[in-house]
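K.L.:
Quick one: sequence and predicted model below, then my questions.
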Amino acid sequence: METTMKDDAHLKRERQKRKLKVIFAVAMGIVPIATFFLPYVNYTFKDSTFVLSAYQILTSPGIRFQGYLISIPLLSKIAVLCGAVLALTGGALLLLKKPGLAGTGFVLSAATPLIVLMTSSSIQTAVTSLGVSNIIISYQWPFLLTLILGLAAGVLAIWTKGGEKLAESIFRIFACVSVGSVVIITVYMIVSGAPAIAEIGLGNFLFGTEWEPKSGVYGILPLILSSIAGTVGAVIIGVPIGILTAVFLSETAPKWVASVVRPAVQLLAGIPSVVYGFFGMLIIVPAIRSMFPGQTIGDSLLAVILILAIMVLPTIVSVSETSLRAVPVSYREASLALGTTPVKTIFKVTVPAAKSGILAGVILGVGRAIGETMAVIMVAGNVVQMPSILGTVRLMTTGIVIEMSYSSGLHRQALFAIGLVLFVFIMIVNIAFTYISRKGVQMERD
């Protein structure tokens, strides 16, 4: 009897705790809606300050400055509206005893201020095109309140189902962060770069051979081809060296040799890009100039390829070695027992078994080669022209960095469009490598 009474009291306390969690979650989720009409963001352009609430962001056509109407991005309007709707929906779902969906609604509402933050760059670009460089964009406490309370409300809503469910949901949320980041970056790049491509023309932009911002000519074919040539050249040189080094470290190197080579390779990964650039500028460029006198100034596509080939090595070696070491010893023993030589065992058994991991290392190396900027700036020469092995070139990444500081208007938007093209290029490379890897694994299973 006494045990039953204790159990009843315990259940009663749990119900009371759950009710409190529900009340606090609903309050936290809905409180930001009460701040919908309070100062949300401050825009300071030169000596003029504009304070907008979330309601004004939603309903106002734009900000009038120096006789011009600077429109508020449509994505910002959608974000503040969705923030309010999702918060209300989360509160209603929680009262209807659907904490999982309610928590999702609250978390999504908390993410909407970040979208407003990202889209503010288009306002900054529009003001910069008017010749104003003193631009300050600051966010007020309702902005932070929406973010913090939305996350807290989501956690409390899911917590009403118990601690285990909360832990599972937190794991799921963090697992979705990477996917959400890719989606947000993709949307941001499209919103930032698509208008310039639409104004210039897709064909003129991608296949134009001249880049003259002062004349309003924006053709990036030389930049695209230079980036592809530099990446492909670095892969042709760096991948075989990296894979063979990984094979040496994991299969044939004596322990004392591996203890020297492995830290040296790992040290390459920690060297800053600017140091690689100095090395290329002081060693590789003069070497190329002396090897081809009168044919090149040294700053060239060849220098870019060599410096990128060195930079991708630590990634490829580290990932490939780890994959090779993960191959079961029984594979090697079975191959040797059949009379196969150690070298054939390595290339016919061990390397194919570690193929997916090696390919992952190659993908990471290619990603670094495509996205490298600082070292490339210092050895490429940075002249926009069709690529030749001994000629100066400008890659897409260096084009963005060199001109972003003084660009404005369509010129600035065109640089964002280059970033969009680079982003699509990297996505295509990653998808292609992933497809090849999966197809290889499927063929092995069949």
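P.N.:
Thanks, I have the structure now. Residues are numbered from 1 along each chain as shown.
K.L.:
contacts and neighbour counts: CA atoms only from here.
P.N.:
Noted.
K.L.:
Can you show me the helices along the stretch 201-350 of the chain?
P.N.:
Using DSSP state H, counting those that start in this stretch, the helices of the stretch 201-350 of the chain run over 202-207, 221-247, 255-270, 273-279, 285-291, 301-325, 329-337, 342-345.
K.L.:
Of those, give the one that comes closest to I33.
P.N.:
Checking the helices of the stretch 201-350 of the chain against I33 by CA to CA gives helix 202-207 as the closest, at 41.9 Å.
K.L.:
May I see the buried residues of the closest one?
P.N.:
Across helix 202-207, burial judged by 16 or more other CA atoms under 10 Å covers 204-206.
K.L.:
Equivalent analysis for stretch 18-25, please.
P.N.:
Of all the residues in stretch 18-25, those buried under the rule 16+ other CA under 10 Å are 18, 21-25.
K.L.:
What of stretch 265-280?
P.N.:
Buried residues in stretch 265-280, counted by 16+ other CA under 10 Å: 265, 268, 273, 276-277, 279-280.
K.L.:
Quick one: residues in contact with it.
P.N.:
By CA atoms under 8 Å, 6 or more residues apart in numbering, the residues outside stretch 265-280 that reach it are 303, 307, 311, 313-315, 317-318, 372, 374-379.
K.L.:
Repeat that for stretch 310-324.
P.N.:
Here stretch 310-324 has contacts from 234, 238-239, 241-243, 245-247, 249-250, 265-266, 268-269, 276, 350-351, 353-354, 357-358, 360-362, 364-366, 368-369, using CA under 8 Å, 6+ apart.
K.L.:
Now list the buried members of the residues you listed.
P.N.:
Going by neighbour count (16+ other CA under 10 Å), those have 234, 238-239, 241-243, 245-247, 249-250, 265, 268, 276, 350-351, 353-354, 357-358, 360-362, 364-366, 368-369 buried.
K.L.:
Among the buried residues of helix 202-207, find me the one that's closest to G62.
P.N.:
Using CA to CA, the buried residues of helix 202-207 come closest to G62 at F205, 29.3 Å.
K.L.:
wait, the closest one sits on I220?
P.N.:
Yes - look at F205 against I220 with CA atoms under 8 Å: they come within range, at 6.0 Å.
K.L.:
For S437, see how far away the nearest residue to Q385 once chain neighbours are set aside is.
P.N.:
Once flanking residues are discounted, Q385 sits nearest to P222: 5.5 Å by CA to CA, 6 or more residues apart in numbering. Using CA to CA, to the nearest Å, P222 is found at 31 Å from S437.
K.L.:
Pasting the second one now:
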Amino acid sequence: MENRLTDAQRDRRKAQKTRIVRILAIVLGVVSAASFFFPYITFVFKKQVYSVSALQLLTVRGMRVAGPKLTGIVSIPVLTRIAVLAGVVLALAGVVLMLLKKAAPAGACYILSALTPLIVLISTSDIQSAVTQLNVTQMSVRYLAPFLLVLLLGVVCAVLALWTMGPERLAQSVFLVCACVSIGSVVIITIYVIVSGAPAIAEIGLGNFLFGETWAAGSNQFGILPMILSSIAATAGAILLGVPVGILTAVFLSETARPAVTKIVHPAVELLAGIPSVIYGFFGMLVIVPFIKQCGEFFHWNTQGDSLLAAILILAVMVLPTIVNVSETALRAVPVSYREASMALGATPVMTIFKVTIPAARSGVLSGVILGVGRAIGETMAVIMVAGNVANMPKLLGSVRFLTTGIALELSYSSGLHRQALFAIGLVLFVFIMLVDVLFTYISRKGVQMDAE
């Protein structure tokens, strides 16, 4: 009887704790929604200060900004309006669902409301672009307490809502949220790049932007075909040189090298991965570029040294650590029984490596190649120092400019359509990398299906 009473009391206390947690989640959700009406962000344009609430961000037409010669209305980005509205709606939806004891949907609403300040954060950068058109260079944005409350209380309320379902469900939900962080990051970055770059493409014209051969911001000519072709040529050249060397190095480390040699080569490869990009750029500028220039003088080539070839050589070295490490891990994961079976059938060690081990590790090797392609396409600092940075059509010994370097060189002083065009370059680069990733993934899966058949 005492045990039954003890169990009943324990259940009663557990129910009371759950009720308290639910009430706390409801109260904090209301506080998060109420922050919609308090000062949310402060914009400072020289001596003009605007402290606006989330409600004002949603309803006002814009902010009047006076420049040295021009005065204009800076409008609030549409994405900002959508984000602040979604923040309060999702917080209130979480409160209602908690009142209905729907903990899982309430937790989802709360965590989504916590993401809305991040969308506001990335979308308000468009205001800076609009302000620079009025020749106002002194601008700052301050995010106030309600802005942080929406972010923090959304996370806290989500945890409390899921807590009411029990510790096990809370732990599973935390694991799920952590797994979704990467997906959420990609979604937020994708939204930001599209919102920032699409208007420029619409104004310039997709054909003129992608296939135009002249980049001259002063005359509003924004053609990026030379940059696209230069980026493709440099990436293809780096992969053509780096992939065979990287895969064969991985084969050496995993299949044929003695342990004493592996202890020397493997740290050397790891060291390559740890060298900063600017050091690669210094090496290329002080060694590779003068060497190409001297060869040009000797063979009567028309080159100054800083060229597409120099960028290819630097990138080929920079992709090696990624390809070697991932490929080596994939090769070591191939079961020993595969090698033993091949040797038992009379194959030589070299035949076993190329006919059995590498095909069995194809998916891992392709993953290394994909990561290497991403490193080559996205590299900026090193190629700025060796490529010459002139938007010419690609020639092996001529100066070129890549998509990444075009953004890095001009973003600091750009404004208006010029700035939007640079964001559009980022959008093109993003889509290009996604297409490469999808292509390699398709090839990898196709290879696995053929092996299974």
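P.N.:
Ah, there it is. Since the structure is predicted, the reported quantities are computational estimates derived from the model, not experimental observations.
K.L.:
rewinding a little: scan the contacts of stretch 265-280 of the first structure and report the most crowded one.
P.N.:
Neighbour counts for those (other CA atoms under 10 Å) peak at V376, which has 32 neighbours.
K.L.:
Give me the nearest residue to that residue, chain neighbours excluded.
P.N.:
Distance criterion CA to CA, 6+ apart; nearest residue to V376 of the first structure, sequence neighbours excluded, is V304 at 5.9 Å.
K.L.:
I figured the one you found was touching I228, is that so?
P.N.:
No - between V304 of the first structure and I228 there is no contact under CA under 8 Å: 11.5 Å.
K.L.:
For the residue nearest to Q385 of the first structure, give me its contacts.
P.N.:
209-210, 384-387, 393-394.
K.L.:
Export those to a markdown table and append columns for neighbour count, secondary structure and distance to Q140 of the first structure.
P.N.:
Formatted as a markdown table, the contacts of P222 of the first structure follow (neighbours: other CA atoms under 10 Å; DSSP: H, G, I helix; E, B strand; the rest coil; distance: CA to CA, whole Å):
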| residue | neighbour count | secondary structure | distance to Q140 of the first structure |
| --- | --- | --- | --- |
| T209 | 18 | coil | 46 |
| E210 | 18 | coil | 44 |
| V384 | 21 | coil | 43 |
| Q385 | 19 | coil | 47 |
| M386 | 18 | coil | 49 |
| P387 | 24 | coil | 49 |
| V393 | 30 | strand | 45 |
| R394 | 30 | coil | 41 |
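K.L.:
quick one: which of those residues is nearest to T341 of the first structure?
P.N.:
When the contacts of P222 of the first structure are compared for distance to T341 of the first structure (CA to CA), P387 wins out at 44.7 Å.
K.L.:
To which residue of the second structure is that closest one aligned?
P.N.:
Under the alignment (TM-score structural alignment), P387 of the first structure pairs with P394 of the second structure.
K.L.:
cool, V239 of the first structure as well?
P.N.:
Alignment note: V239 of the first structure maps to V243 in the second structure; criterion TM-score structural alignment.
K.L.:
what do you get for V80 of the first structure?
P.N.:
When the second structure is aligned by TM-score structural alignment, V80 of the first structure is paired with V84.
K.L.:
Now the helix or strand containing its match: buried residues?
P.N.:
When secondary structure is defined by DSSP states H and E, V84 of the second structure falls within helix 78-99. The neighbour-count check on helix 78-99 of the second structure (16+ other CA under 10 Å) flags 79-81, 83-98 as buried.
K.L.:
can you give me the strands for the stretch 51-200 of the first structure?
P.N.:
Using DSSP state E, counting those that start in this stretch, the strands of the stretch 51-200 of the first structure run over 62-65, 68-71, 135-139.
K.L.:
which other residues reach the last one?
P.N.:
The set of residues external to strand 135-139 of the first structure that reach it, using CA under 8 Å, 6+ apart, is 40-46, 124, 127.
K.L.:
swap in stretch 47-58 of the second structure?
P.N.:
35-44, 63, 65, 76, 80-82, 84-85.
K.L.:
10 Å - rerun?
P.N.:
With contact meaning CA atoms under 10 Å, 6 or more residues apart in numbering, stretch 47-58 of the second structure is reached by 35-44, 59-60, 62-66, 75-78, 80-85, 87-88, 120, 138-144, 146-147.
K.L.:
Can you flag the buried ones in the residues you listed?
P.N.:
35-36, 38-44, 62-63, 65-66, 75-77, 80-81, 83-85, 87-88, 120, 139, 141, 144, 146-147.
K.L.:
returning to what we had before: settle this for me: the residue nearest to V376 of the first structure is touching V235, isn't it.
P.N.:
No - V304 of the first structure lies out of contact with V235 (CA atoms under 10 Å); the separation is 12.0 Å.
K.L.:
Residues that sit against both of the two, list them.
P.N.:
With CA under 10 Å, 6+ apart as the test, V304 of the first structure and V235 both reach 229, 369.
K.L.:
about what we covered before: and V304 and I228 of the first structure? which has more neighbours close in?
P.N.:
Neighbours were counted for V304 of the first structure and for I228 using other CA under 10 Å; V304 has more, 34 against 18.
K.L.:
Show me what that one lines up with in the second structure.
P.N.:
Under TM-score structural alignment, V304 of the first structure pairs with A311 in the second structure.
K.L.:
got it, and L144 of the first structure?
P.N.:
Using TM-score structural alignment, the equivalent of L144 of the first structure in the second structure is L148.
K.L.:
got the contact list for its match?
P.N.:
By CA under 10 Å, 6+ apart, the residues touching L148 of the second structure are 32, 35, 40, 114, 117-118, 154.
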